[in-house]
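Enquirer: sequence below, structure please.
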Amino acid sequence: MTGSTIFHALGLHMHQPPGNLRLLIEANPEEAEQIIRCYERPVRYAARYPDTARLHVGFSGVLLEQLLDPDIVDRYRHILDIPEMLDGYARAENIELIGMGHSHPIFPLIPQADWPEQLARARAAMLRAFGRTALGFWPPEMAFTMEMVPALVEAGYHYLVVDGVQVRPEDGITDAFRPYQVCHEGVCITLVPRDRDLSKAQEHGLDANWFQNDVRWRVGDSPRPHESRLVTTWSDGENGGWFRQTREGSGFFGYFFAPYMEQVRGGEYPITPVSLSAYLADNPPVAQAQVQTGAWSVGPTAGYDRAQWSGSERQRAAATAVSDLSARYWDLCERLSAPCPALEHARTLILEAQTSCFLFWGEAWLPHLYARTVPAAAQLDAAAATLRDAAPPALAEAVSPQTNPGAGVSTPAAGSAR
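Expert: This next block holds a predicted model:
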C-alpha cells in the first residue's frame, strides 16, 4: 500500500560457539544440517524478493570464522556450498549486515578493556567473509549497558538495536515504534527498540495476516499512531523447530515470510519492509532516551539481572576467572611489549572463553569455558616466568604464576548453541 506509515525492520541473529559446527557434524549430523541450512535461507529468499524483501542478518565473528574454515567448508559440502552462500550475502543489496561482539560475549559481564577488541575482531571477520562491514549493532543476548555507547561509536557503528522494555524515554512517554538518541559521556548513537512480544511471535510462529492485524492494533494504541511507525522484530535465526524446519512450507520462510512478501508485492499490505539504515536516514531520532542495563528475556527470567548467565556461584566464579585472566594478560603486555604477539594464542582463548553460550546453559557448559582458560593461564604463567627470571626480586614476585581455575574439569558432549 503506497503511503503506508508503518514500516517493518526484520532482523535475524546467527551464532554458534567456537568449534561447534565441527562438533555438530561429527556428533549430530541431522542437527548440523538443520542449522547450516538456516544460514542459507535468508539470502535465497532475499534474492527471490529483491523488490520487497528487506532483511537484517547478524553473524558472530566466531561463527564467521567457522564458515570461512576450509575444513568446515569441506565437511558441509554435501549439504551446502558455504563459499557460494557467503558470496550471496556479499552481493545482496537488500540484506543489511549487523555486527556484534566477536565471540558473542555478555558485554556488561566482561572487562571494558576487552570491548574494543571484541568489536574490532567481529568487524574484521565480517570484512573477510563479505567484503563489507555493518552500520548497525546487535548486543549479544541483548545484553546492553550505557557505557557501551562510546565503544560502539569508536568501532564505527551508527545505530544499535536493544530490547524495547529496556528503553527509558526522557519525555516519560513509552513509544517502542520510533528511534531514539542515546548519549553517554558526550558520545551519542541512534537506538532502535525491538518489540519483545512480536519478536517472540517471529521466533515461534506467525502468519502474514495475523502479523498485519496485530501490528495495526499495536500502532493504533501507540502514543503517535499517525506518525511514521517503525516496528522492529528480531530473533534467533537458527534455533527452534520453526526456523530449522526442513519442510520449508511449514517453517518461517515458507509459511510466513514468502506469503508476507507476496502480499507486499501485491500492493495491498499495510506494512512496508525497510532497512534500518535507509529508514534512519529519512527519519533521524528526535527524542532522547536512556537504556536500563539488562538482557533479553529467556525462560523464566525477565533479563534485567542477567541471571541466566550469572545466577549461580559457579557461573559467577567462571566469569571472574575469565576477567582475572584478561587483567593478567593486559598487565603482562605492559611488562613485555605491545601488541604482545607472544601471547596472541592466550589472548584468543581468553576472548573465546567470554562466549555467552558457556554460561547460558547453567553449569553444564562451564567445562567449555575452562577448556580455554586453563591453557591460556598456562601460557600467561610461562610468560610471567620469563619475566620473573629476568626481573629483580620485587618484580619477580609481582609476576609469579597463579592458580589455574577449572583444571581437571571434563568437557561435555557437543550440542547446539542457544
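Enquirer: when you work out contacts or count neighbours from here on, use the C-alpha atoms and nothing else.
Expert: OK.
Enquirer: quick one: contacts for residue 104?
Expert: Applying C-alpha atoms under 8 Å, 6 or more residues apart in numbering to residue 104 gives the contacts 15, 17, 60, 61, 62, 140, 354, 355, 356.
Enquirer: of those residues, which belong to helices?
Expert: Applying DSSP state H to the contacts of residue 104, the entries found in helices are 61, 62.
Enquirer: would you format the contacts of residue 104 as TSV with neighbour count and distance to residue 272 included?
Expert: Shown next, in TSV, are the contacts of residue 104 (neighbours: other C-alpha atoms under 10 Å; distance: C-alpha to C-alpha, whole Å):
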residue	neighbour count	distance to residue 272
15	26	28
17	24	34
60	28	28
61	30	31
62	24	33
140	24	27
354	29	38
355	23	36
356	24	34
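Enquirer: I'd like the contacts of residue 104 as CSV, with distance to residue 86 appended.
Expert: Formatted as CSV, these follow (distance: C-alpha to C-alpha, whole Å):
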residue, distance to residue 86
15, 15
17, 19
60, 14
61, 14
62, 15
140, 21
354, 26
355, 23
356, 25
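Enquirer: another one to check against the first:
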Amino acid sequence: MDRIFHAVVLNLHQPSGNLQHLFDHNKWEAKEILFSLDRIPRSLWQDSDIARVHLSLSGTLLETLADPGFQAAAYGTIDCGSFLWHLQNEQIFEILGTAYYHPVLPLIPAADREEQIKRWLGRGQHLFWRHHFNGFWPPEMGFSMELIPLLKRYGYKYVLIDSENIRPVDPMSWQELRYRPHLARYGEDEIIVIVRDRDLSNAQESGMDYGWFYREVQERTNGCAFPPLVTTCTDGDNGGWFRNTNPQANFWGSFYPELLAHARAGTGNIQPGFITDYLHQYGAHGYVEVETAAWNTGWHHGRGFVQWTGSQAQKDAIGRVELTSAAIHQTARELAAAKTPDHHPACSELENSLWHMLRAETSCNFFWGEDWVHKCHADLDTAWSYLHRVRQG
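Expert: Next up is the predicted model:
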C-alpha cells in the first residue's frame, strides 16, 4: 500500500484588540476562541510520535497572547504563556511565517508588504526562539507572482497556494497539479509552491469523518505515479467544527485522533507529515503560474478579491491606504536624506504613523463588506495625525 502524505495547515488570526474586546463584551465567544487555541497542543501531546501540524499565527494574535495584561485577564481560561511555549515543539508543529497585520498582500502597496513580513519575523523569531521559517502563509491565501522575490529575500522556501489559482507551465495531470509541489518563477527568483486542495479543505473546515476522508483521498490520488502530498488548509479558530467544546463534535476530538490511530497501526496509508520533510525527500517538480487571487470564502471564490473590494466604500478605503502609504514613505525618505538621527522625535512620530497605517491594512477591515471599513479609516486618521506632526516639526 503506497503512502499518501497529509499536511494539515491551520491559520490562526484575530484582529488587533479583538480578543480583549470580546473578553470584555462577549466572554463566551472569547473563551470559545481561546479554548480552540489551547485545544491544539493539548490534543497532540500524547501523539507526538506521529502528529504533524502546520500553524500560521498572525502578528496581531501573537501580540495579544504575549501581552502581560491580556495574559492576566485570560488566566483561568487559557495560560497564554504556556500555549506559546508548547508551540515551540518542533516534533509536532511546523510554524509558518506570515504578514504581521494579516493583510491581503496583493491589495496593499508594495512598500508595505516588506514591512508586514519583516515585522512578523521580528515577533515570530522572538516568541518561537528560531531565526528561520521554511514556509510562508499568505493571509487569505492572497498571492501574486511579484511577491516571490520578496519571500525569497526573507528566506522562505515554499508558499501555500489554493488549487484553483494554479496553472501548469509544464504538462501535468490533474493529480500531479494538486498533489505534488511545484516551482514558480518571477524574474530570477523561484519558490516552491505547495497546493492546497480546495475541496478537501472545505470539508476540513465544515466537519468530516475519517472514513469519508480516507475514501475521498484514495479516489483523488488513484493513479499517482509518485508519493502524493495532500494539503488541507483552513482557519483553526473559526467555525463550529474547531470551536465546538464537545470533543465528539470537533476536529481534534473526532477526526484527527482516528486518522492518527490508523496511521500508527498501519491500517491506512495516509501518513501525517511536515511539508519540509516531504520536500527534503521528494523535492518539487514542474513549473506553474499562480493567478493573482485568494482562497475561497463563504461568499466568494477568491478571484478578483471581490470579498475585500466589492463595494465602493471598500475601494475608497483601499485607495486611501495607498495615499497614506505614499505620504509616509516619502516622509521617511526625506528624513533619511536629511540624516535625521533615529532618536529624533520625528522618527518616533513617523514610526507611530507607519504602524497605524499597517494595521489599517488588515484583511478583516474589508472582509465584512462595509461593517469594519470604519476601523481602517480610524487607523488612517491616527496615522495622518502623527504624520502632520512630523511635517510641522
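Enquirer: what is the nearest of the contacts of residue 104 of the first structure to residue 124 of the first structure?
Expert: residue 61 (8.1 Å; C-alpha to C-alpha).
Enquirer: check contacts around the equivalent of that closest one over in the second structure.
Expert: Matched by TM-score structural alignment, residue 61 of the first structure corresponds to residue 59 in the second structure. Residue 59 of the second structure sits next to 98, 99, 100, 101, 102, 119, 120, 123, 124 when contact means C-alpha under 8 Å, 6+ apart.
Enquirer: got a markdown table for these, with secondary structure and distance to residue 9 of the second structure too?
Expert: As requested, the contacts of residue 59 of the second structure are exported to a markdown table (DSSP: H, G, I helix; E, B strand; the rest coil; distance: C-alpha to C-alpha, whole Å):
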| residue | secondary structure | distance to residue 9 of the second structure |
| --- | --- | --- |
| 98 | coil | 13 |
| 99 | coil | 16 |
| 100 | coil | 18 |
| 101 | coil | 19 |
| 102 | coil | 16 |
| 119 | helix | 22 |
| 120 | helix | 18 |
| 123 | helix | 20 |
| 124 | helix | 17 |
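Enquirer: got a markdown table for those residues, with distance to residue 149 of the second structure too?
Expert: As requested, the contacts of residue 59 of the second structure are exported to a markdown table (distance: C-alpha to C-alpha, whole Å):
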| residue | distance to residue 149 of the second structure |
| --- | --- |
| 98 | 15 |
| 99 | 15 |
| 100 | 18 |
| 101 | 20 |
| 102 | 19 |
| 119 | 17 |
| 120 | 17 |
| 123 | 22 |
| 124 | 21 |
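Enquirer: of these, keep whichever come out buried.
Expert: In those, burial by neighbour count holds for 98, 99, 100, 101, 102, 119, 120, 123, 124, counting by 16 or more other C-alpha atoms under 10 Å.
Enquirer: distance check, the match of residue 61 of the first structure against residue 360 of the second structure.
Expert: 14 Å (C-alpha to C-alpha, to the nearest Å).
Enquirer: if we can go back for a sec, which single one of the contacts of residue 104 of the first structure is nearest to residue 384 of the first structure?
Expert: residue 354 (22.5 Å).
Enquirer: list the contacts for the residue lying closest to that closest one once chain neighbours are set aside?
Expert: Excluding the flanking residues, the one nearest residue 354 of the first structure by C-alpha to C-alpha, 6 or more residues apart in numbering is residue 105, at 5.2 Å. Residue 105 of the first structure makes contacts with 140, 354, 355, 356, as judged by C-alpha under 8 Å, 6+ apart.
Enquirer: can you find the partner of residue 105 of the first structure in the second structure?
Expert: The alignment partner of residue 105 of the first structure in the second structure, by TM-score structural alignment, is residue 103.
Enquirer: repeat for residue 40 of the first structure
Expert: Looks like residue 40 of the first structure aligns to residue 38 there (TM-score structural alignment).
Enquirer: state the number of residues packed around that match.
Expert: Counted by other C-alpha atoms under 10 Å, the residues lying close to residue 38 of the second structure total 19.
Enquirer: ok, average deviation of the one helix or strand it maps to from the first structure?
Expert: Using DSSP states H and E, residue 38 of the second structure falls within helix 27-44. Taken over the aligned residues, the distance from helix 27-44 of the second structure to the first structure averages 1.1 Å (mean C-alpha distance after the TM-score superposition for the first structure).
Enquirer: name the helices or strands packed onto that helix?
Expert: Other helices and strands packing on helix 27-44 of the second structure, by 3 or more C-alpha pairs under 8 Å, 6 or more residues apart in numbering; DSSP states H and E, are helix 18-25, helix 80-86, helix 240-243.
Enquirer: just the helices in the stretch 51-200 of the second structure please.
Expert: Assigned by DSSP state H, counting those that start in this stretch, the helices in the stretch 51-200 of the second structure fall at 59-65, 68-74, 80-86, 110-128, 148-153, 174-179, 198-206.
Enquirer: coming back round to it: I'd like the helices and strands packed on helix 27-44 of the second structure laid out as TSV, including mean neighbour count.
Expert: Formatted as TSV, these follow (neighbours: other C-alpha atoms under 10 Å):
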stretch	mean neighbour count
helix 18-25	15
helix 80-86	16
helix 240-243	22
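Enquirer: which one, of those, ends up nearest to residue 376 of the second structure?
Expert: It's helix 18-25; of these, that one is closest to residue 376 of the second structure (C-alpha to C-alpha) at 14.1 Å.
Enquirer: what's the burial count for residue 318 of the second structure?
Expert: Residue 318 of the second structure: 23 surrounding residues under other C-alpha under 10 Å.
Enquirer: and if you look at residue 30 of the first structure?
Expert: By other C-alpha under 10 Å, 10 other residues sit near residue 30 of the first structure.
Enquirer: quick one: map it onto the second structure.
Expert: Match for residue 30 of the first structure (TM-score structural alignment): residue 28.
Enquirer: now its match: how far from residue 60 of the second structure?
Expert: From residue 28 of the second structure across to residue 60 of the second structure, the span is 21 Å (C-alpha to C-alpha).
Enquirer: picking that back up, and which of the buried ones among the contacts of residue 59 of the second structure is nearest residue 376 of the second structure?
Expert: residue 101 (12.0 Å).
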